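J.: Let's see this in three dimensions:
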Amino acid sequence: MTNEIEIGRGKRGRRAYSFDDVAIVPSRRTRDPEKVSLAWQIDAFRFEIPVLAAPMDSVMSPATAIALGKAGGLGVLDLEGLWTRYEDPTAQLAEIASLPREAATARMQEIYREPVKPELISARLGEIRAAGVTVAGALSPHRTQELYQTVLKAGVDIFVIRGTTVSAEHVSAVGEPLNLKKFIYDLDVPVIVGGASTYQAALHLMRTGAAGVLVGFGGGAALTTRTSLGIHAPMATAVADVAAARRDYLDESGGRYVHVIADGGLGRSGDMVKSIACGADAFMLGAALARAEEAPGGGYHWGPEAHHIELPRGERVHVGTVAPLDEILFGPGTHTDGTTNIMGALRRSMATTGYSELKEFQRVDVVVSPYQGG
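T.: This next block holds a predicted model:
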């Protein structure tokens, strides 16, 4: 079933849905929220909550990566960010938060011109490892070949290759592109790659040997990809499509399970709940964690797309500060808008619909219910 509609006589398009367009349907059975497990595992690493922090300077510092790790999640540090460019980026972070909106992009481009220093990559990852939590770092596809040896020598547990979109077969006329299949095969650590937003793209990434695939393109709070490039992937459909690729690859590979991680368009707890319902194993959060009192962005949020030297496809946005990290994750909630007690919301939704495990909750019934703003 293609679900295509006619845009005009010369073009047809497939109807796709965002998280706002779908709703979860309660079942005949309910459970006690206390009996619900939110744990999941990727490769040899088990986590008590299905939360990965986005590798963005406004969200993750070594300190917040450690805090999230101790809370049961996975903090992913941007290894091309301020923490690997400056010995102490406190002043740069404070300046970015204080910039007037009209000057923010240009000044950020200047700040991020400082080169990435391999010795700082080693130092930051070493700091996280010394705290006894799982160590994860992210590189963009075009810097992976250059810096991955430094990352591995520093002792990373999980390696993340994250871009606006990542393909298994990048065509380049100016240099040798990263061969993901060979690269992942040669590594001794699990690799999470993305973003991907279609069944076919995700299936190709799974065939490279990736342990997990990030799902999303242009949907984050700080991204302007939709307005600058005209490209966007509504997340409910994207996650469901990639979950289908996971199912088919499981059969194709003879039982190899690749984790699906929703990444983008997850500003409120209801969106995160729906991402699991559509087939995700976990979700990667940016703005939701940038609202924490401990977040290095100081109430502002931005990603690497916001300071791209040639074509910025993001911006620094004000998300505010709502609560400490622990309250955002576990409550007790003091806000009614889905910004605090995220795990409590997921746990209660699972209990209300009768599911006690995340994998089971992927089978929950959903309906298309276009959002009317009410």
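J.: drop to CA atoms for contacts and neighbour counts, all remaining ones
T.: Noted.
J.: which secondary structure elements does the longest helix along the chain contact?
T.: The helix that spans the most residues within the chain, counting by DSSP state H, is helix 235-252. On a contact count with 3 or more C-alpha pairs under 8 Å, 6 or more residues apart in numbering; DSSP states H and E, helix 235-252 meets helix 199-207, strand 212-215, strand 259-263, helix 269-277.
J.: How about that helix, which residues are buried there?
T.: Burial within helix 235-252, assessed by neighbour count using 16 or more other C-alpha atoms under 10 Å, is assigned to 235-246, 249.
J.: can you check stretch 113-128 too?
T.: The neighbour-count check on stretch 113-128 (16+ other C-alpha under 10 Å) flags Val116, Lys117, Pro118, Leu120, Ile121, Ser122, Ala123, Arg124, Leu125, Gly126, Ile128 as buried.
J.: cool, and stretch 252-267?
T.: Tyr257, Val258, His259, Val260, Ile261, Ala262, Asp263, Gly264, Gly265, Leu266, Gly267.
J.: export those to CSV and tack on distance to Ala103?
T.: Compiled in CSV, these are given as follows (distance: C-alpha to C-alpha, whole Å):
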residue, distance to Ala103
Tyr257, 46
Val258, 42
His259, 40
Val260, 37
Ile261, 34
Ala262, 32
Asp263, 28
Gly264, 26
Gly265, 26
Leu266, 27
Gly267, 26
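J.: what are the ranges of the strands in the stretch 1-150 of the chain?
T.: Listed in chain order, the strands of the stretch 1-150 of the chain (DSSP state E, counting those that start in this stretch) span 4-8, 11-14, 22-24, 40-42, 45-47, 51-53, 74-78, 136-139.
J.: which of those strands sits most buried?
T.: Compared across the strands of the stretch 1-150 of the chain, strand 74-78 shows the largest average neighbour count, a mean of 29 (mean count of other C-alpha atoms under 10 Å).
J.: And that strand, what does it pack against?
T.: Packing contacts for strand 74-78, counted by 3+ C-alpha pairs under 8 Å, 6+ apart, involve strand 51-53, helix 62-70, strand 136-139.
J.: quick one: which of the strands of the stretch 1-150 of the chain is nearest Ile328?
T.: Across the strands of the stretch 1-150 of the chain, Ile328 has its closest neighbour in strand 51-53 (11.9 Å, C-alpha to C-alpha).
J.: Using TSV, lay out the helices and strands packed on strand 74-78 together with distance to Gly195.
T.: Below are the helices and strands packed on strand 74-78 laid out as TSV (distance: least, C-alpha to C-alpha, whole Å):
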stretch	distance to Gly195
strand 51-53	14
helix 62-70	21
strand 136-139	13
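J.: Now show me the structure for the sequence below, then we'll compare the two:
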Amino acid sequence: MTNDIEIGRSKRARRTYSLDDVALVPARRTRDPRDVNTEWQIDAFKFATPVLGAPMDSVMSPETAITLGKLGGVGVLNLEGLWTRYEDPEPYLDEISLLARDDMSHVTRRMQEIYAEPIKEGLITERLAQIRDAGVVVAGSLTPQRTQEYYKTVVNAGTDLFVIRGTTVSAEHVSQNQEPLDLKKFIYELDVPVIVGGAAGYTPALHLMRTGAAGVLVGFGGGATTTTRRALGIHAAMASAISDVAAARSDYLDESGGRYVHVIADGGLGQSGDMIKAMAMGADAVMIGAPLARAKEAPGRGYHWGPEAHHHEFPRGTRTPMNQVGSLEEVLYGPSHHVDGTSNLMGAVRRAMATTGYSTLKEFQRSEVVLTGRPQY
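T.: As a prediction, this is how the structure comes out:
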């Protein structure tokens, strides 16, 4: 059975669906939201909430990573960002937040200049040590291009979770210009769990799982800040992408004799409803940027941007204004004073799980969903 449609005589395409195209169906049996368990565990690390703070300078600083860790999630620090380029990045964060909104070319150019400062290995060690000293799980992120250069520094600094995150990451990168990262060999030699992504399909995700990754990021991250769809023509319809990768997880579980790889939705999760539907489609956890960038403690000072915004050759992202809705604790757990799904995110998850009758996140992946909107092609 196939749902391919003909675009023209020489091209067919599979119909896919975004999170906006699906909705949950309330069940016959409901539960008290207070009885719902939102715990998530990857490897030896257990978290009260299935939330990873995206490794973006507008979202995660060492301090916000610590705060998120104490609130039950895990903050992933961008190890190629301002915190590893400058002893004191605060003046540069101030400057980025004060750049005029009406001249995006100037914003991009100035951000490229600020991020041209070299990464300093000593600062990688210092920032990760700061998080470790606070007694929370330490997680850091590098792009595939920088991983071979800095991974030893990251591991020696005592990271607990290592994230390799790019626009898209494959298990078989081909290059005639440089030695590509051998993911399977690399992961095998590390002593820490590795989360890799993004991936947006069954086959790419299955290959990443076979490298030994503990988790696979689904999507291309930075949904609120990137223009990748317009600039490169690349886009993942997240409902279908998560479902496809969840199917790869199930098949790999059988293939490997019981090895479970976590599926982590990453990108386009701006409100609580997006997170809920991502987990109903099969995600074990979510990596979010924009929702946390709305917190008063967020280093972006009311703005949100990702590494795509200051790429030195081909920038394809924007510095996006964000309404600050409350403290990080209020964003995650309330109390909420907003009706748009931007605060008390986990309260919304609990209520959705209770309404559909499920008590654990793993059970919640069996939620019934319906199509509600126009299919995305």
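J.: where does the TM-score land?
T.: Scored against TM-score structural alignment, normalised by the length of the first structure, the superposed chains reach a TM-score of 0.98; 372 aligned residues with a C-alpha RMSD of 1.0 Å.
J.: Just name the closest of the buried residues of stretch 113-128 of the first structure to Trp302 of the first structure, please.
T.: Distances from Trp302 of the first structure to these, taken by C-alpha to C-alpha, are shortest for Val116, at 18.3 Å.
J.: Could you measure from the closest one over to Glu80 of the first structure?
T.: 6 Å (C-alpha to C-alpha, to the nearest Å).
J.: closest to Gly286 of the first structure out of the helices and strands packed on helix 235-252 of the first structure?
T.: Closest of these to Gly286 of the first structure is strand 259-263, at 8.5 Å (criterion: C-alpha to C-alpha).
J.: quick one: that closest one aligns where in the second structure?
T.: Mapped onto the second structure using TM-score structural alignment, strand 259-263 of the first structure spans residues 262-266.
J.: So which residues make contact with that stretch?
T.: Residues from elsewhere that reach stretch 262-266 of the second structure (C-alpha atoms under 8 Å, 6 or more residues apart in numbering): 42, 198, 214-222, 242, 245-246, 249, 278-279, 282-288.
J.: Mind reading off the mean deviation between that stretch and the first structure?
T.: Compared with the first structure after fitting, stretch 262-266 of the second structure deviates on average by 0.1 Å (mean C-alpha distance after the TM-score superposition for the first structure).
J.: how far does that stretch sit from the chain's center?
T.: Averaging C-alpha positions (C-alpha atoms, centre = their mean, to the nearest Å) puts stretch 262-266 of the second structure 7 Å from its chain's average.
J.: Same question for stretch 297-315 of the second structure.
T.: Centroid displacement of stretch 297-315 of the second structure relative to its chain, using C-alpha atoms, centre = their mean, is 15 Å.
J.: residue in the first structure matching Leu328 of the second structure?
T.: Aligning on TM-score structural alignment places Leu328 of the second structure opposite Leu325 in the first structure.
J.: and Phe19 of the first structure, what pairs with it in the second structure?
T.: Using TM-score structural alignment as the criterion, Phe19 of the first structure maps onto Leu19 of the second structure.
J.: Around its match, how many other residues sit close by?
T.: By other C-alpha atoms under 10 Å, 24 other residues sit near Leu19 of the second structure.
J.: Without its sequence neighbours, what residue ends up closest to it?
T.: Ala239 (4.9 Å; C-alpha to C-alpha, 6 or more residues apart in numbering).
J.: what residues are up against the counterpart of the one you found in the first structure?
T.: When the first structure is aligned by TM-score structural alignment, Ala239 of the second structure is paired with Ala236. Residues near Ala236 of the first structure by C-alpha under 8 Å, 6+ apart: Ala16, Tyr17, Ser18, Phe19, Val22, Lys274, Ser275, Cys278.
J.: Filter those down to the buried ones.
T.: Buried residues within these, counting neighbours by 16+ other C-alpha under 10 Å: Tyr17, Ser18, Phe19, Val22, Lys274, Ser275, Cys278.
J.: From these, pick the one nearest Pro62 of the first structure.
T.: So of those, ranked by how close each gets to Pro62 of the first structure (C-alpha to C-alpha), first place is Ser275, at 27.2 Å.
J.: For that closest one, list the residues it contacts.
T.: Neighbour list for Ser275 of the first structure: Phe19, Met235, Ala236, Val239, Ala262, Phe283 [criterion: C-alpha under 8 Å, 6+ apart].
J.: And it, what's its match in the second structure?
T.: Alignment note (TM-score structural alignment): Ser275 of the first structure maps to Ala278 of the second structure.
J.: before we move on, back to that, which of the contacts of Ser275 of the first structure lies closest to Tyr371 of the first structure?
T.: Comparing the contacts of Ser275 of the first structure against Tyr371 of the first structure with C-alpha to C-alpha places Phe19 closest, at 9.1 Å.
J.: Kindly confirm whether my reading is correct that the closest one touches Asp271.
T.: Yes: taking contacts as C-alpha atoms under 8 Å, Phe19 of the first structure lies within contact range of Asp271: 5.9 Å.
J.: what's the counterpart of Val194 of the second structure in the first structure?
T.: Match for Val194 of the second structure (TM-score structural alignment): Val191.
J.: Quick one: residues contacting that match.
T.: Val191 of the first structure is in contact with Ile158, Phe159, Val160, Ile161, Ile184, Ala210, Ala211, Gly212, counting by C-alpha under 8 Å, 6+ apart.
J.: Gly299 of the first structure: which of the buried residues of helix 235-252 of the first structure is nearest?
T.: Closest to Gly299 of the first structure, out of all of the buried residues of helix 235-252 of the first structure and judged by C-alpha to C-alpha, is Met235, at 25.0 Å.
J.: Relative to Ser98 of the first structure, how far out is the closest one?
T.: To Ser98 of the first structure, Met235 of the first structure is 32 Å away according to C-alpha to C-alpha.
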